[in-house]
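# turn this into a structure:
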Amino acid sequence: MTKTESTAGGLRWILFATVIAGILGYVIQLLAPVLLEQEASYVTFSVLWSAVYLCVSAMSGVQQEVTRAARPSTAHAPNTVLRTFTIAAAGVIMVVGIVLGFTLASSVLPGSAWALAAALCIALAGYLLIAVLSGVMYGLSLWRAVAMLTILDAVIRAIALTVAFALQLPSVVIAFGIAFPFGLTAAVVWIAVRRHVVGKFALDVTFPALARNVTSTVGAAICMGAMISGLPLLIGLTGSSEQASAIGAVILAITLSRAPIVIPVIALQSFLISAVFRERAGIDRKTVARLLLIASGIISVLAVLAAFIGPPIIVLVSAGKFQIDSMMMAVIVLSAGLVAMMCVTGPALVAARRHTVNLIGWVLAAVLTVACLLVPLELHLKVGIALILPVVVGLAVHLFTLLGRGVSTD
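I've put the predicted structure just below:
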């Protein structure tokens, strides 16, 4: 099988898995406002989901760097770099899970701090295993295994949460329903692929370099997560003085309209690193420009469509609980397209080892997003500004390096 055939086949598998997982995730988001009877319950679920996937988005940075560093090899000296890194990272995320659990409990689940912390620790540890394992599998071009991992995780979570919604289980139980599929999926897939992984790869970095690069990619991924999965959380925390119906409408519109645009591109980031950008000598400016030009045309059309069909869909799926205007819908979709573009420029920079530039672009965009949301303006106005302005700045930083000349590698 040629490299081109292998890459094309891999893309089909990853896209198939992404579509299945996306549909199941979308079903969860559609069921939540319908089955959760109270508006406050929906907001609580959204904040919990947002918090977990903000952390998941952050650890996608681990997957990206492991993808870049893992190369097929059977003639190499045994090393424990990746194992040592995984153990060290697990210790760090346990602390993060506990701190985040107690922080969120004070605002969304009073009296459930330890339970929420436990759920977050389970989620973070489970996804760390997924990030490391999938990064190695991407590096080895084990496309079917990556697809199996993606689908299995989504199926288990969809079943667990659907049951929890239908039975009107407490929010703490729902939090565990979000969390436990990560570890279960990693264990099942590891059993299936172990013989194809152990002794079949080597990393092109030492432990210090791996830790340094992961710190950079995780930092960028945290900022990305804040602007995607974490956006409902940020809006909920900064819009506490607004009516629940107004906040819920914006959160629902963002969740339903951005997910089909941004999530598939996020899912393809490691594929872009391993199969499109990694083996090229330097940055392929023509490939980057072509991808962004296609994306611009698609997003422009989708933004116009969203202005017409978005508001009635929001009313329909929320059973009349929430309403939103056409302009806000168009802005939400347009901003999703801009974020998706950064999810292409980021992997291009990582593959070329321009980790610092990638980080700077995402940090600027995330900081500006929070700053805009803190401005004391009407909810729709400040959210609209926060969705567009920051990502334009971040994308400009990435493009300056990708399409410019004479920039050295980190």
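
# going forward, measure contacts between C-alpha atoms and count neighbours the same way
Fine.

# mind checking the SS state of residue 280?
Assigned with DSSP: H, G, I helix; E, B strand; the rest coil, residue 280 falls in the coil class.

# break down the stretch 101-250 of the chain into its strands, ranges please.
With DSSP state E, counting those that start in this stretch as the criterion, the stretch 101-250 of the chain has strands at 201-203.

# residue 97 belongs to a strand?
No - Residue 97: not assigned to a strand; according to three-state DSSP it is helix.

# against which helices or strands is the helix or strand where residue 288 lies packed?
According to DSSP states H and E, residue 288 maps onto helix 285-317. Applying 3 or more C-alpha pairs under 8 Å, 6 or more residues apart in numbering; DSSP states H and E, one finds that helix 285-317 contacts helix 3-35, helix 244-267, helix 326-351.

# gap between stretch 19-35 and the chain center?
A distance of 16 Å separates the C-alpha centroid of stretch 19-35 from that of its chain, computed with C-alpha atoms, centre = their mean, to the nearest Å.

# buried stuff in stretch 387-400?
Within stretch 387-400, the residues scored as buried using 16 or more other C-alpha atoms under 10 Å are 387-388, 390-392, 394-395, 397-399.

# over to stretch 303-311?
303-304, 306-307, 310-311.

# so what's the nearest residue to residue 262 once chain neighbours are set aside up against?
Nearest residue to residue 262, sequence neighbours excluded (C-alpha to C-alpha, 6 or more residues apart in numbering): residue 340, at 5.1 Å. Going by C-alpha atoms under 8 Å, 6 or more residues apart in numbering, residue 340 touches 261-262, 265-266.

# and residue 53, by the same measure?
Residue 53 neighbours (C-alpha under 8 Å, 6+ apart): 225, 229-230.

# could you also give me the structure for this second sequence? I'd like to compare it with the first:
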Amino acid sequence: MTDGAAVPPDLSRGPVTRSSVIRVGSATVISALCGYAVLYLAARNLEPAGFSVFAVFWGAFGLLAGAANGLLQESTREVREASRAPQSDGPRIHPMWVAALVGVVSAAIVAGSAPLWSGHVFVDARWLSVGLLSVGIFGFCMHATLLGVLAGVNGWGQYGSLIVGDAIGRVAVATATFLIGWGLIGYLWATVAGSIAWLVLLLASPTTRAAARLLTPGTMVSFLRGASHSIAAAGASAILIMGFPVLLKATSADLGAAGGVVILAVTLTRAPLLVPLTAMQGNLIAHFVDQRERRLRSLVAPVAVLAVLGAAAVLFAGLLGPWLLRTAFGADYQASGALLAWFTTAAVAIALLTLTGAATVAAAMHRAYAAGWIGATLASTLLLLLPLPLETRTVVALLCGPLVGIALHVVALARVPAA
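Got it, this is the predicted structure:
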């Protein structure tokens, strides 16, 4: 599977083990803490209205990066499948070169289309925001694909290092911004600062360079065909997860200070569940590929773990959330325990959709995967247009929309015989 070089012995192709989950889980904890740190510094440094502006850019980059995670999913599946199947003499492609092509095209689309939408999305630092988005999305396409390749060959140590490197890059710039008083501009730079972590890891790690040279069977057209469905679904998921501030602004006349509080509350209540799940997409897809003969049964254990953790998170948010929000971010950030508990319940629904989505993409059911996430996003968008108070329609949209996607995924997994 390489271009003439042997795969290093630490890149094994066995099943996903508990130690690999622990490695990635540890990296995810560090990543989550760094993410919280960036949000904390921005919220403490900027008033709620200013934080709302930053959060929209944070969400816009998260939306694009989330879509690029489709490359992670497809490269994981392709490399994992290739490691399980006999090698053939047919055409093969280099996933990292495909990532570079997709990254360049994505950056060009962002920059070229900016005059049509940037004025409606970015209140301040409009063209800097566009430039950072363009450069950042190229870097994240490379980042996501390298993660996928590493997951496909069980390179979990390097996988975790890449996750941590991305997070540390962000928090380092955010900390410098807080200390020197750079203001909003500094937090915009911090948002995309981790996009060069893939290059740093390539330069520093011979094992990572060996993994990056791996080839997979097929043509660029076949890879992009599968990746396009994954990217579409990942983009839809990113709207509900990282890009939610953008969606909320697009469906609201004026967010103001209330919008900043809602965005922060939603971000904080979903992060404990969704940050680990997002970071562990490689583990999940590799697990489901290995268990593809047991599609629905392979979901039971992850769903049970999520249910237990979700119930604990809802209880914690309801009882301690309001106090933590006021203490950590200041008296301007007020939300009731009931509201925070509902936001956390909605996060559990999106986490379940993430699990069923990973199972469908692992089974190469790209259309069902995309349909589930797109259906959930469309349902949530329509629900956000209801004539209800901001907090109420946010809960309804984020709780009910994902149920549509879960149903589509489960039906697809149940109807098609396992390979």
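
# please state their TM-score.
Once superposed, the chains reach a TM-score of 0.90 (TM-score structural alignment, normalised by the length of the first structure), with 404 aligned residues with a C-alpha RMSD of 2.6 Å.

# from residue 239 of the second structure, how far out is the counterpart of the residue nearest to residue 262 of the first structure in the second structure?
Matched by TM-score structural alignment, residue 340 of the first structure corresponds to residue 351 in the second structure. Note on residue 351 of the second structure: its distance to residue 239 of the second structure, by C-alpha to C-alpha, to the nearest Å, is 14 Å.

# the alignment partner in the first structure of residue 38 of the second structure: neighbouring residues, count only.
With TM-score structural alignment as the criterion, residue 38 of the second structure lines up with residue 28 in the first structure. By the criterion of other C-alpha atoms under 10 Å, residue 28 of the first structure has 17 neighbours.

# need the counterpart of residue 188 of the second structure in the first structure.
Per TM-score structural alignment, residue 188 of the second structure is aligned with residue 175.

# next one: the residue nearest the centre of the first structure from residue 269 of the first structure, what distance?
In the first structure, the C-alpha nearest the mean C-alpha coordinate belongs to residue 57, at 3.8 Å (C-alpha atoms, centre = their mean). Residue 57 of the first structure sits 12 Å away from residue 269 of the first structure, going by C-alpha to C-alpha.

# can you check residue 148 of the first structure too?
Relative to residue 269 of the first structure, residue 148 of the first structure is positioned 17 Å away (C-alpha to C-alpha).

# of those two, give the one with the bigger neighbour count.
residue 269 (23 against 17).

# what's near enough to touch that one?
64, 343-344, 347.

# which of these still touch in the second structure?
With the contact criterion set to both residues aligned by TM-score structural alignment, their matches' C-alpha atoms under 8 Å, those that also touch in the second structure are 64, 347.

# of the contacts of residue 269 of the first structure - the most surrounded one?
Busiest of the contacts of residue 269 of the first structure [other C-alpha under 10 Å] is residue 64, holding 31 neighbours.

# corresponding residue for it in the second structure?
Per TM-score structural alignment, residue 64 of the first structure is aligned with residue 73.

# contact partners for that match?
148, 227, 230, 281-282, 285, 361 are the contacts of residue 73 of the second structure under C-alpha under 8 Å, 6+ apart.

# buried residues in stretch 212-231 of the second structure?
Neighbour counts over stretch 212-231 of the second structure (16+ other C-alpha under 10 Å) mark 212-217, 220, 223-224, 226-231 as buried.

# closest one to residue 234 of the first structure out of the contacts of residue 340 of the first structure, please.
For the contacts of residue 340 of the first structure, the minimum distance to residue 234 of the first structure (C-alpha to C-alpha) is 17.8 Å, reached by residue 262.

# that closest one contacts residue 339, correct?
Yes - between residue 262 of the first structure and residue 339 there is a contact at 7.0 Å, judged by C-alpha atoms under 8 Å.

# neighbour count winner among those two?
Neighbours were counted for residue 262 of the first structure and for residue 339 using other C-alpha under 10 Å; residue 339 has more, 29 against 22.

# how close does the more buried one sit to residue 38 of the first structure?
From residue 339 of the first structure across to residue 38 of the first structure, the span is 31 Å (C-alpha to C-alpha).

# over to residue 409 of the first structure?
For residue 409 of the first structure, the distance to residue 38 of the first structure (C-alpha to C-alpha) stands at 52 Å.

# now residue 115 of the first structure
Distance, residue 115 of the first structure to residue 38 of the first structure, by C-alpha to C-alpha: 22 Å.

# and what of residue 354 of the first structure?
Counting by C-alpha to C-alpha, the gap from residue 354 of the first structure to residue 38 of the first structure is 47 Å.

# try residue 63 of the first structure
Distance from residue 63 of the first structure to residue 38 of the first structure, by C-alpha to C-alpha: 37 Å.

# tell me which of the two has more neighbours.
residue 63 (29 against 11).
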